[in-house]
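Q: this one's structure only:
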């Protein structure tokens, strides 16, 4: 046998936990970023098309 099955199982569990934590972190960061964008737009009383159009047409 090339490797101990306990070591492989432990490694796979570790990789799974790290992957889950990375997904949770990414979702939290994206949620906060979108929430701030929405707050920013509402503070300026802009519609969604006006908000995105402003950045698109600005040169």
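A: Great, that's in hand. Because the structure is a prediction, the values reported are computed rather than measured. Numbers count the residues shown, from 1 in each chain.

Q: hey, let's count contacts and neighbours off CA atoms from now on
A: Will do.

Q: what about residue 51, distance to residue 22?
A: In this view, residue 51 and residue 22 are 30 Å apart by Cα to Cα, to the nearest Å.

Q: Residue 34 now?
A: Using Cα to Cα, residue 34 is found at 18 Å from residue 22.

Q: Okay, one more to line up with it:
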């Protein structure tokens, strides 16, 4: 049995993270698990849009 491997994907919106993750899942099938971490952006809903885009 091989040692477990952890692959972390990071990048901006539209950079291809999901595409790479899906390719890894399709390649390794049942030997692979996806642990999503999509909700890590700082909540700025209390700020007006002009302040958020700075």
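A: Here it is on my side, so go on. In this text, all values refer to a predicted model and were calculated from it rather than measured experimentally.

Q: TM between them?
A: After superposition, the two chains reach a TM-score of 0.27 (TM-score structural alignment, normalised by the length of the second structure), with 21 aligned residues with a Cα RMSD of 3.1 Å.

Q: got the buried residues for the longest helix belonging to the second structure?
A: When the second structure is scanned for its longest helix (criterion: DSSP state H), the result is helix 17-28. Of the residues in helix 17-28 of the second structure, those scored as buried under the neighbour-count criterion (16 or more other Cα atoms under 10 Å) are residue 21.

Q: ok, back up a step: neighbour-wise, which of residue 51 and residue 22 of the first structure wins?
A: Neighbours were tallied for residue 51 of the first structure and for residue 22 using other Cα atoms under 10 Å; the higher tally belongs to residue 51 (17 against 12).

Q: secondary structure element for that one?
A: In this assignment (DSSP states H and E), residue 51 of the first structure forms part of helix 48-57.

Q: what does residue 36 of the first structure give?
A: Per DSSP H and E, residue 36 of the first structure falls inside helix 5-43.

Q: ok and that helix relative to helix 48-57, angle-wise?
A: Compare the direction of helix 5-43 of the first structure with that of helix 48-57 by axes from the mean of the first three to the mean of the last three Cα atoms, to 10 degrees and you get 100 degrees.
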